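>>> Provided below for reference: sequence and predicted model.
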Amino acid sequence: MGRDDYEGFDLLKATPAGRRRAFSQVSNLPVVIIESDRDNGDKDAKQRQFGFDEVKPFYNGRGTGTLGVARRSNDVEEHLFQASLVISQNAEVDGSEALLQRIVHCHADKKHHKTGTRDVARWFERQTAADVGGFLSVALSRERDILEAYAAAFDSIETRYTDSGVLKNERIIKNHAQVAACGHALKVLFPTMSDYLREGLTEYLFLRAKAREQRLAADHPLVEQFWDTYDYLSIQLTKTTSRLDPLNHESKPGFIAVNFNQYTEACRNCGQAMPDVGNLKKLLHTSSVRRFVASNRCVYSQHEKKNVKCWVFHEAKLPTLED
């Protein structure tokens, strides 16, 4: 792309002003974010995470940040995001459903490496943008041809993904079809690109779209961990207390009422890892396996014989508590 020694930038090492400038620096070029999510379970993990929902407006080309103009007026300056965003990191990006719908997640590994791969990689390490950075100028000179090839491929691929009967989410279909169509349009610049390679790319992105829909249909990993731990603790505590479902304070069938203080104490006593409660409480509203009903509701405990503040969930799809 003509940028020597550019790998990307680390959001966690940048100030808000630096981030804004990096996002506004270029147009029609990729802005690469590297290793900006380093949550490894440590207690200070919050300090080493970036909220990717902050970049969600970039999807529609909205502003990278608003600055006040030094005049005696209400004028502001807002640079629009005109680049493409690439997130390169080991950890899969996590966030809201709206954010995850906007990301096309492609993974890379070393399975394709073979004899000679190392030599090719080291050859590229020695090159400069002046030697091998011809892609940008050639792409710009064939802009009309590339866009026509892209538009034709996109219509075909989007229809194919939609008619598959597997994919349902319109935004996921659109985004993955767009990236696949960009791959097809590369044939304008690389005439020797085989139909087999383009078909393989189309199928690969179809599978990535399918995986993304499955990810959104399932509960967040922290929510899944919460319910797995809940089920384990219920079995263990039943053995020692002789109570049936000892963590569930709700006596009405079909509902689960969990008191978080009791839950965290049970985790400590049984040697179970406890995720960050603040993050967990934000995510439990999205629980689908056991559908969320209410938070901090006073429930008359079947065990304590008094009112206890609990988070309430459906154990199955049954009538609500009000019913």
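Perfect, I can see it now. Residues are numbered from 1 along each chain as shown.
>>> okay, CA-based contacts and neighbour counts for the rest of this
Noted.
>>> for the stretch 101-250 of the chain, what spans make up the strands?
Taking DSSP state E, counting those that start in this stretch, the stretch 101-250 of the chain contains no strands at all.
>>> Put this next to the previous one:
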Amino acid sequence: MKAWLWDGLRGIDHLRLTEVSDPVAKDGEVVMEVHYAALNPADRYLAEKRYPYPVNPPLPHVLGRDGMGTIIQVGKGVKDVRVGDRRAILRGDVGVFRWGTFAERVSVSAVNLVEIPAGWSEEESAGATLVYMAAYRALTMWGQLKPNAVVLVTGASGGVGVATVQLAAAMGHTVVALSRSEEKHRRLKELGATLTFNPENSRWSTDAKAALAPRGVDLAVDNIGGKLLPEVIDTMGELGKVSLVGELAGPVPNFNTATLFSRRLRIGAMALGYYTPEEGHAAWQEVLCQLARSGARPLVDRMFPFEQLPQAFERLGEGPMGKVLLNVKR
């Protein structure tokens, strides 16, 4: 089969398309013929050695955490999946500690697969699980929010950002979305955002507080980090919580922890690894219920041929609103 191999050196330019041996399903595993694979910033982080925690997969490595396809081989002990079934990857170590979906075939633990949701296209399914699971975890990791809570989302036009806006709106919350693009503000409001602000405007936090008064933000889902985090903290209300999802802007400079005390704020990092397979499947079913209730669907930006993975990463770097996919099966 063909696969995009990473040699372990820093950078996307160290990926090369080559022939490798087909995977074989071990006990509890299946082999999936990949139809579509989705790109995520985490794939670039790993290749650029900027992952938020140490990750050292055996080399050479195949990136790609998201994807869907047809099951072509089933290992011993697998009961709920058959050859010919179509499945999407829900979670697990695919693309991180084991070979991922930027390949024509991939071996996956059967417990980390889900059916294609009713009415969804293969393209929608290929890039949905990681972003929606991350969004759901960020929204629920502190417990159930009060009705009509104020949820602020940074990087709202990115993959996890869009999913968070959709889910928070479906849950009945007031959504405040941050994006640098005025055109994306319009689309975010169509997806359920009540208020939108440009984080490059130095007055955005002041304007947000004025628009929300006398309330403050109950939960912030921060996909950006960097110098934006203290500004997010400024908008928080009493007992507010911050779920840290990403750090696209890098480390937080000169953060004064004293700003947390008077309003008794809490900050924590979101990690999908804390889900057991059973918890992951339960969370995914809740995600689907929320999306079905609101009619929201995954957004797809562009599709690239399998041979154009470098160009697909270039598109991802442009900050599209929707998933960037590889057409692997063609």
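Here it is on my side, so go on. This structure is a prediction, so every number in the text was calculated from the model and none was measured.
>>> What would you report as the TM-score here?
The TM-score (TM-score structural alignment, normalised by the length of the first structure) is 0.21; 121 aligned residues with a CA RMSD of 7.0 Å.
>>> quick one: the strands in the stretch 101-250 of the second structure?
Applying DSSP E, counting those that start in this stretch to the stretch 101-250 of the second structure gives strands spanning 105-109, 113-115, 150-153, 174-178, 195-197, 217-222, 236-244.
>>> Just send those strands back as TSV, with distance to L229 of the second structure too.
Output for the strands of the stretch 101-250 of the second structure, formatted as TSV (distance: least, CA to CA, whole Å):
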stretch	distance to L229 of the second structure
strand 105-109	36
strand 113-115	35
strand 150-153	11
strand 174-178	12
strand 195-197	15
strand 217-222	7
strand 236-244	9
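>>> Quick one, which of those strands gets closest to T206 of the second structure.
Ranking the strands of the stretch 101-250 of the second structure by distance to T206 of the second structure, with CA to CA as the measure, places strand 195-197 first at 10.6 Å.
>>> other SSEs contacting that closest one?
With contacts taken as 3 or more CA pairs under 8 Å, 6 or more residues apart in numbering; DSSP states H and E, strand 195-197 of the second structure sits against strand 174-178, helix 182-191.
>>> quick one, the shortest one and strand 217-222 angle?
On the basis of axes from the mean of the first three to the mean of the last three CA atoms, to 10 degrees, strand 174-178 of the second structure is oriented at 40 degrees to strand 217-222.
>>> ok and strand 174-178 of the second structure relative to helix 182-191, angle-wise?
With the same axes, to 10 degrees applied, the angle from strand 174-178 of the second structure to helix 182-191 works out at 160 degrees.
>>> Would you mind listing the residues in contact with the closest residue in space to A88 of the second structure that isn't next to it in sequence?
Excluding the flanking residues, the one nearest A88 of the second structure by CA to CA, 6 or more residues apart in numbering is M68, at 4.1 Å. Going by CA atoms under 8 Å, 6 or more residues apart in numbering, M68 of the second structure touches M32, V34, H35, Y36, A37, R86, R87, A88, I89, E122, S125, A126.
>>> Now do stretch 220-233 of the second structure: distance from first to last residue.
8 Å (CA to CA, to the nearest Å).
>>> Equivalent analysis for stretch 187-197 of the second structure, please.
For stretch 187-197 of the second structure, the end-to-end distance is 13 Å (CA to CA).
>>> swap in stretch 268-283 of the first structure?
21 Å.
>>> and if you look at stretch 184-204 of the first structure?
End-to-end distance of stretch 184-204 of the first structure: 13 Å, with CA to CA as the criterion.
>>> What is the burial count for the closest residue to I172 of the first structure other than its chain neighbours?
Spatial nearest neighbour of I172 of the first structure, excluding adjacent residues (CA to CA, 6+ apart): Q101 at 5.6 Å. Q101 of the first structure has 22 neighbouring residues, counting by other CA atoms under 10 Å.
>>> What of R212 of the first structure?
By other CA under 10 Å, the residues close to R212 of the first structure number 19.
>>> In CSV: the strands of the stretch 101-250 of the second structure, plus mean neighbour count and distance to C289 of the second structure.
Formatted as CSV, the strands of the stretch 101-250 of the second structure follow (neighbours: other CA atoms under 10 Å; distance: least, CA to CA, whole Å):
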stretch, mean neighbour count, distance to C289 of the second structure
strand 105-109, 25, 25
strand 113-115, 18, 14
strand 150-153, 28, 20
strand 174-178, 26, 19
strand 195-197, 20, 25
strand 217-222, 26, 21
strand 236-244, 21, 22
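>>> what's the closest of those to A3 of the second structure?
Closest approach to A3 of the second structure among those is made by strand 105-109 (8.2 Å; CA to CA).
>>> on contacts alone, who are the packing partners of that closest one?
strand 29-38.
>>> Buried residues, the strand it packs on. List them.
Using 16 or more other CA atoms under 10 Å as the test for burial, strand 29-38 of the second structure gives E29, V30, V31, M32, E33, V34, H35, Y36, A37, A38.
>>> what residues are up against the fourth one?
Shown here is M32 of the second structure, whose contacts under the criterion CA under 8 Å, 6+ apart are M68, G69, T70, I71, I72, Q73, R105, V106, S107, V108.
>>> Kindly indicate which of those residues lies nearest E190 of the second structure.
Nearest to E190 of the second structure among those is M68, at 27.6 Å by CA to CA.
>>> what helix or strand is the closest one on?
Assigned by DSSP states H and E, M68 of the second structure belongs to strand 66-74.
>>> what angle sits between that strand and strand 105-109?
Angle of strand 66-74 of the second structure versus strand 105-109, following the same axes, to 10 degrees, is 80 degrees.
>>> between strand 66-74 of the second structure and strand 29-38, how big is the angle?
150 degrees.
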